[in-house]
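> sequence first, then the predicted structure, then my questions.
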Amino acid sequence: MSKKESISRYSIIINTLRKRSSTFKEIQEKLALESELQDYDFNISKRTFQRDVKDINSIYSIAIEYDFSLKTYFIDFEDQQDIKGRVLEAFDIFNALNISDRLSNHIHFEQRKPQGTDHLFGLLHAIKNNLQLKFTYYKFWKDDLTERSLDPYALKEFKNRWYVVGNDPKNGVIKSFALDRLSDLVITNKKFHKPNAFQVNQYYKNSFGIISPNEDTPEDIVLSFTPFQGKYIKTLPLHHTQHILRDTEEELRISLKLYITHDFFMEILSLGDKVKVIQPEKLKKQLMSTVNELQKLYK
């Protein structure tokens, strides 16, 4: 059996169990049906299926479990939903790429530089084992390279970029560094102590993006969107603190609880006349000042 056929079979098994838990007989029936539709032989024995379960966990980190009371197989989505959701998303992309014989004719990739994801495995090792990092970092605003040290606490993703978050041992300040601007990474043998109180999800709870909180307390923000833009905001919320206050034919009005960082300001600015800031006043003034500067630029 070819690798392509095996991967296609894994796809059928995973997609079947994503929809609902199934007995081995139901999985066999699905494989038999797909064999007819795709002109492959996906039919397998119970022993081969058990081997597939192990391979799926090894390759995709998708754990297929067995319910002895119901005698069904299932994928548990309750534990670490976000991570498993991303794993399944990656699986969908991988499977789509795998079955496409001529990728250039069917898939258009975004043209961009590598994201530094080659560092992920080493960084996770350093985070797990409390090992200090040394690396060279490129700063956009200074246009130069600096040698840095970091006690890594966590990894964070924002807008298709990955960042390592940790403590700067020079001044004890929590900082973040983009992986695509990081080079000459060295994982040292120097151990550090991570404070038990630090939790990356809690640290960024009221932050939009990667910039650390720059205020003592987050702001109560109210935004009004055009009805059309509101459809996008409802299907892809700006932030997990988003709460709908009003949803009519005239507007979608939401509230957020956030620190007003540069990342958030640029997000609002990018929406142009599709959004109006209701509060706070200082965000309204900041936007008006930027709009005035734009008007001067084009006069």
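Perfect, I can see it now.
> drop to CA atoms for contacts and neighbour counts, all remaining ones
Fine.
> need the helices for the chain, in chain order.
3-19, 24-38, 46-60, 81-99, 103-106, 120-129, 200-203, 227-235, 262-270, 281-297 (DSSP state H).
> in the longest one, what's buried?
Within helix 81-99, the residues that qualify as buried by neighbour count (16 or more other CA atoms under 10 Å) are 84, 88, 91, 95.
> what about versus this one:
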Amino acid sequence: MPTKNTIRRNYLIIRRILQNDYPSKRTLLDYMKRYDVEIGERTFQRDLADIRSNFDIEIIYDEQKNGYYAQTDSTFDFDKLLYFIGLAESSDIILSTVKDRNKLLEYLSISPTPHAKGVENIGRLLQAIQSQMSIHFEHRNYQTGRLKEYTVFPYLLKEFEGMWYLFAYISELKAFRTFGLDRISDLIITDNHFQREKVLELTADKFNQIYGLIYEPDNNPNAPIEKVELRFSDTMLHYLKALPLHQSQTINENIITLHLIINPELENKIISYGEQVEVLYPLSLRKRIIQRLQKAISQY
């Protein structure tokens, strides 16, 4: 039966090999070392055998390309497997046989988003945030697909709709930026210590006081935290009791009150509820929602 340490090593090896560039043994070992996993030759060979027995994936060495690749049947869903291994690593799911894994994967339906990608960095990022150490990484631009290197001061990790994001300060730009963990690679915690300045700390705290991810302190540094009152239908209210809109949410009868910075993502979320919600306060937000709904109706 594989231990969590074994599952973690298997996960890292599979993830790196799936980049399809035929990584060498040295490349794989260096990759694992970045995640504080150091192993020797015997453990590496044992891990390749474990991947074969635990996940029915053959890791093969290509002598012409001097690197490894993964071989399995053409219908194999690697995205689902990586997500499942991530669950196994972070929970009490332990697989005793390949048959167990195959059976459980049949019951797992995931949306086509890179849920698992990047979550392996959360522990190290939290360590860097707590220790106030700058970090270096490559980030792939969502629109252009281009890679760019960054050295930043990490301030906050935020989960939103199943994805994780890093809110960090770039000293050269004197500005904060948001980075999706699924697009971060080659993460290195440097030896450079930074001081969490009070002004920047307040800015990072404001990022935690929004719905979603859109917060641009450079454009609106004095954005206030406002009270928002929303009246919901009984059906939607039950849903929001289980999955709150925001950490500040309180409920009184069928009225939900939020205390946060109003941004476009909050407006979009309110509109997505359609007839299930009415904005009571503030009046400025109520008017904007009315205008946007009227404009939407005019399209039909």
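That came through, no problem. Predicted, not measured: the structure shown is a model, and the values here were computed from it.
> still on that earlier bit, of the helices of the first structure, which is nearest Arg161 of the first structure?
Checking the helices of the first structure against Arg161 of the first structure by CA to CA gives helix 120-129 as the closest, at 11.9 Å.
> how big's the offset between the closest one and the second structure?
Helix 120-129 of the first structure differs from its equivalent in the second structure by a mean of 3.2 Å after superposition (mean CA distance after the TM-score superposition for the first structure).
> how about the strand of greatest length in the first structure: buried residues?
Looking across the first structure with DSSP state E, the single longest strand is strand 144-158. In terms of neighbour count (16+ other CA under 10 Å), strand 144-158 of the first structure has its buried residues at 149-156.
> what's the local residue count around Glu26 of the first structure?
Glu26 of the first structure is flanked by 14 other residues according to other CA atoms under 10 Å.
> how far away is it from Lys54 of the first structure?
19 Å (CA to CA, to the nearest Å).
> check Ser183 of the first structure too.
Counting by CA to CA, the gap from Ser183 of the first structure to Lys54 of the first structure is 36 Å.
> same deal with Leu97 of the first structure?
Distance from Leu97 of the first structure to Lys54 of the first structure, by CA to CA: 22 Å.
> repeat that for Arg112 of the first structure.
Counting by CA to CA, the gap from Arg112 of the first structure to Lys54 of the first structure is 35 Å.
> so between these two, which is more surrounded?
Lys54 (14 against 6).
> one step back: and which of the buried residues of helix 81-99 of the first structure is nearest Leu131 of the first structure?
Closest to Leu131 of the first structure out of the buried residues of helix 81-99 of the first structure is Lys84 (26.9 Å), distances taken as CA to CA.
> where's Pro224 of the second structure relative to Lys117 of the second structure, distance?
Using CA to CA, we find Pro224 of the second structure at a distance of 34 Å from Lys117 of the second structure.
> between those two, point out the one with more neighbours.
Counted by other CA under 10 Å, Pro224 of the second structure and Lys117 do not tie: Lys117 has more neighbours, with 21 against 13.
> quick one: map the more buried one onto the first structure.
With TM-score structural alignment as the criterion, Lys117 of the second structure lines up with Gln115 in the first structure.
> which residues does its match contact?
Contact analysis of Gln115 of the first structure by CA atoms under 8 Å, 6 or more residues apart in numbering lists 161-162, 179-180.
> same deal with Thr241 of the first structure?
206, 255-258.
> now for those residues, which pair is the farthest apart?
Asn206 and Ser255 (12.6 Å).
> same list (the helices of the first structure) but as CSV, adding distance to Ile244 of the first structure.
As requested, the helices of the first structure are arranged in CSV below (distance: least, CA to CA, whole Å):
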stretch, distance to Ile244 of the first structure
helix 3-19, 30
helix 24-38, 42
helix 46-60, 36
helix 81-99, 23
helix 103-106, 39
helix 120-129, 36
helix 200-203, 23
helix 227-235, 8
helix 262-270, 17
helix 281-297, 20
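> that older thread, list the members of the contacts of Gln115 of the first structure that persist in the second structure.
Retained in the second structure (both residues aligned by TM-score structural alignment, their matches' CA atoms under 8 Å) from the contacts of Gln115 of the first structure: 179-180.
> could you single out the nearest of the contacts of Gln115 of the first structure to Lys282 of the first structure?
Minimum distance to Lys282 of the first structure across the contacts of Gln115 of the first structure is 29.1 Å, recorded for Arg161 (CA to CA).
> skip the chain neighbours and tell me the closest residue to the closest one.
Of all residues beyond its chain neighbours, the one nearest Arg161 of the first structure is Gln115 (6.2 Å), with distances taken as CA to CA, 6 or more residues apart in numbering.
> mind checking how far the one you found is from Asp180 of the first structure?
Separation of Gln115 of the first structure from Asp180 of the first structure (CA to CA): 5 Å.
> want to throw the contacts of Thr241 of the first structure into JSON lines with distance to Asn129 of the first structure?
Output for these, formatted as JSON lines (distance: CA to CA, whole Å):
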{"residue": "Asn206", "distance to Asn129 of the first structure": "28"}
{"residue": "Ser255", "distance to Asn129 of the first structure": "40"}
{"residue": "Leu256", "distance to Asn129 of the first structure": "36"}
{"residue": "Lys257", "distance to Asn129 of the first structure": "34"}
{"residue": "Leu258", "distance to Asn129 of the first structure": "32"}
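> buried among these? Need that as a selection in ChimeraX.
Entered in ChimeraX, the line below selects the buried ones among the contacts of Thr241 of the first structure, by 16+ other CA under 10 Å:
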select :206,255,256,257,258
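> out of the contacts of Thr241 of the first structure, which sit inside strands?
255-258.
> now do the contacts for Ala168 of the second structure.
The neighbourhood of Ala168 of the second structure, defined by CA under 8 Å, 6+ apart, consists of 152-156, 176-179.
> which residue, other than its chain neighbours, is closest to the spatially most central residue of the first structure?
Central residue of the first structure (CA atoms, centre = their mean): Glu157, 5.5 Å from the mean position. Closest residue in space to Glu157 of the first structure, ignoring its immediate chain neighbours: Tyr163 at 6.2 Å, by CA to CA, 6+ apart.
> how far away is that neighbour from Phe177 of the first structure?
5 Å.
> before we move on, what about Ser212 of the first structure?
As judged by CA to CA, Ser212 of the first structure and Phe177 of the first structure stand 12 Å apart.
> could you do Ser224 of the first structure as well?
Using CA to CA, we find Ser224 of the first structure at a distance of 33 Å from Phe177 of the first structure.
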